[in-house]
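**Q** Return a 3D structure for these sequence lines:
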Amino acid sequence: MKNFKFAALALALAAIGSANAAVITFQTGTSYALAQSTAQGYADVVNDAVTGSGRSQVLSSYDNVSNNGIFHNGDSNIAFKSTIDFGLTSAGTYSFRAGVDFGKGGAVFLDGQVVDFKTNDMWWGGNYGNSSQYFQVSGAALSAGNHTLTIYGLEGCCDGGQQVQFAKAGDDYQSFSVNTLAPVPEPETYAMLLGGLAMLGVVARRRRA
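**A** You can find the predicted model right below:
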């Protein structure tokens, strides 16, 4: 009975915990590729690198992030892939920006669609004054539900701090973190939660009996 109770509680907590924060996955790999001619080219090259020689970390905040700072793995010939899964409880207009250090350029996808793409040497240096040095996605009309922002890039040398931010129309920019734009639970997650709570109810009734 005790094991049954713990299983029910774990099931309910898993359902709740899956929706408490934006999920920021930071991946890097080794790549000697040059600047690509298309956004999809960046996606293909970087995906190959992070799959073949990759490192991965789920971040608590996307602010001043670097390969060497996270993985202590050097600062040259790096392929970057950042995937941010977030959710909106209601439709809205949002803007995004990413200050990066991609010496060979990169690309940004929102829900699988290309929204920015640059082939030049990008180094924002903490300053959003020069639009050629960072990615910008302005006025994206997003529906309620879950969305994915994916950033790909290539760096020869050297590995500097990076930042990814969002702003709802009329609000200031803020960096993505575990406290922002939590994914919206899918219907099956609600079903899992209700199932776990029902199991706890059964246990409670049996104990009273």
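**Q** only C-alpha atoms for contact and neighbour calcs from this point on.
**A** Fine.
**Q** Pull the number of nearby residues for the residue lying closest to residue 51 once chain neighbours are set aside.
**A** Nearest non-adjacent residue to residue 51, counting by C-alpha to C-alpha, 6 or more residues apart in numbering: residue 29, 7.7 Å away. Neighbourhood size, residue 29 [other C-alpha atoms under 10 Å]: 23.
**Q** Secondary structure element holding residue 29?
**A** Using DSSP states H and E, residue 29 sits in strand 23-30.
**Q** Can you give the contact residues for that strand?
**A** Contact with strand 23-30 is made by 46, 49-62, 67, 77-86, 176-178, 182-183, as judged by C-alpha atoms under 8 Å, 6 or more residues apart in numbering.
**Q** switch the cut-off to 7 Å
**A** For strand 23-30, the external contacting residues (C-alpha atoms under 7 Å, 6 or more residues apart in numbering) are 49-50, 53-59, 67, 77-86, 178.
**Q** Here is a second sequence; please produce its structure as well for comparison:
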Amino acid sequence: MPYSKLIASLTLATCSSFASAGLVIDSINVQMVSTKFSARNLTDTNDQKFATALNAFESSESAVCSEDLDAFEGVSYRGTCGGGKKNYGALYTITGSLIGAAEFEFGLDWGRGGFILADSKDTSVDYYNEDIWWAKSWTRASEVKSYVLTDVGDFSLTLLGFEGCCDGINSARYRTWDTAQTLQRSRPPEPTQWQTLKVNAVPVPGSLPLMAIGALLMWRRRQS
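**A** You can find the predicted model right below:
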């Protein structure tokens, strides 16, 4: 194959890769503090409720434990930050990029309620005015909290929750699907299998063709 046609083929492959669904997780950070604050039964709008809860979290007199996680799996106040079993708040920040759509499921132990929100356009603040206890079972549909993002590019996902007792395990998983399929098929697109939410869980779409193009360009320069 001539050199020019090979470059064109690789470029087409790159564009095709970017058209498919892809989720890249750049970082997962958790901060935890000792606090007796409860996010239950707050008033005003969900945005205002979140602002009140975040202020209470940031105003805690205890030292903030901050940990960068490789995976959002088996996180607890005692196990991750060496805290006790009662009265704490947890703030998770997840950053990444998304082409297509992704559904996140969170198994949480937030007896005093909490929030999930994204910084992307047209996303909402989900407020949970309830005792959340998923008991390490993804089949407990009423306890597992879901959040969906669609074609947002770079994003930041925030979770803020509070626990009074007894420092259970917190975990997250995800699945993706290609939103372009809705234009090509009469039936709904099929999502991928559920996977544990990890840093760089999925390779950047199109990265391999781009690397190949770079290698060919370097080779071409050396030959000239």
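**Q** about what we covered before: now check the residue nearest to residue 51 of the first structure against the second structure: what is it aligned to?
**A** In the second structure, the residue matched to residue 29 of the first structure (TM-score structural alignment) is residue 33.
**Q** roughly how far apart are its match and residue 217 of the second structure?
**A** Applying C-alpha to C-alpha, to the nearest Å, the value for residue 33 of the second structure to residue 217 of the second structure is 52 Å.
**Q** Next, count neighbours for the residue mapped onto residue 166 of the first structure from the second structure.
**A** Alignment note (TM-score structural alignment): residue 166 of the first structure maps to residue 174 of the second structure. By the other C-alpha under 10 Å criterion, the neighbourhood of residue 174 of the second structure contains 22 residues.
**Q** can you pull the contacts of residue 174 of the second structure?
**A** So residue 174 of the second structure contacts 102, 103, 104, 105, 194, 195, 196, 197 (C-alpha under 7 Å, 6+ apart).
**Q** Just the buried residues from the residues you listed, in PyMOL please.
**A** Here is the PyMOL command that selects the buried residues among the contacts of residue 174 of the second structure (16 or more other C-alpha atoms under 10 Å):
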select buried, resi 102+103+104+105+196+197
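**Q** possible to save the contacts of residue 174 of the second structure as JSON lines with secondary structure and distance to residue 23 of the second structure?
**A** Conversion of those to JSON lines gives the following (DSSP: H, G, I helix; E, B strand; the rest coil; distance: C-alpha to C-alpha, whole Å):
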{"residue": "102", "secondary structure": "strand", "distance to residue 23 of the second structure": "7"}
{"residue": "103", "secondary structure": "strand", "distance to residue 23 of the second structure": "10"}
{"residue": "104", "secondary structure": "strand", "distance to residue 23 of the second structure": "11"}
{"residue": "105", "secondary structure": "strand", "distance to residue 23 of the second structure": "14"}
{"residue": "194", "secondary structure": "coil", "distance to residue 23 of the second structure": "13"}
{"residue": "195", "secondary structure": "strand", "distance to residue 23 of the second structure": "11"}
{"residue": "196", "secondary structure": "strand", "distance to residue 23 of the second structure": "12"}
{"residue": "197", "secondary structure": "coil", "distance to residue 23 of the second structure": "10"}
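**Q** Closest to residue 117 of the second structure out of the contacts of residue 174 of the second structure?
**A** Nearest to residue 117 of the second structure among these, counting by C-alpha to C-alpha, is residue 104 at 11.6 Å.
**Q** Now do the closest one against residue 141 of the second structure, distance only.
**A** Using C-alpha to C-alpha, residue 104 of the second structure is found at 13 Å from residue 141 of the second structure.
**Q** Over to residue 76 of the second structure?
**A** Distance of residue 76 of the second structure to residue 141 of the second structure, computed by C-alpha to C-alpha: 21 Å.
**Q** Who has more neighbours out of these two?
**A** Shown here are residue 76 of the second structure and residue 141; by other C-alpha under 10 Å, residue 76 has more neighbours (22 against 11).
**Q** Please identify the residue in the first structure that aligns with the more buried one.
**A** Under the alignment (TM-score structural alignment), residue 76 of the second structure pairs with residue 66 in the first structure.
**Q** Show me the residue at the heart of the second structure, geometrically.
**A** Centroid check for the second structure by C-alpha atoms, centre = their mean gives residue 94 as the closest residue, at 4.9 Å.
**Q** Right, I'll leave it there.
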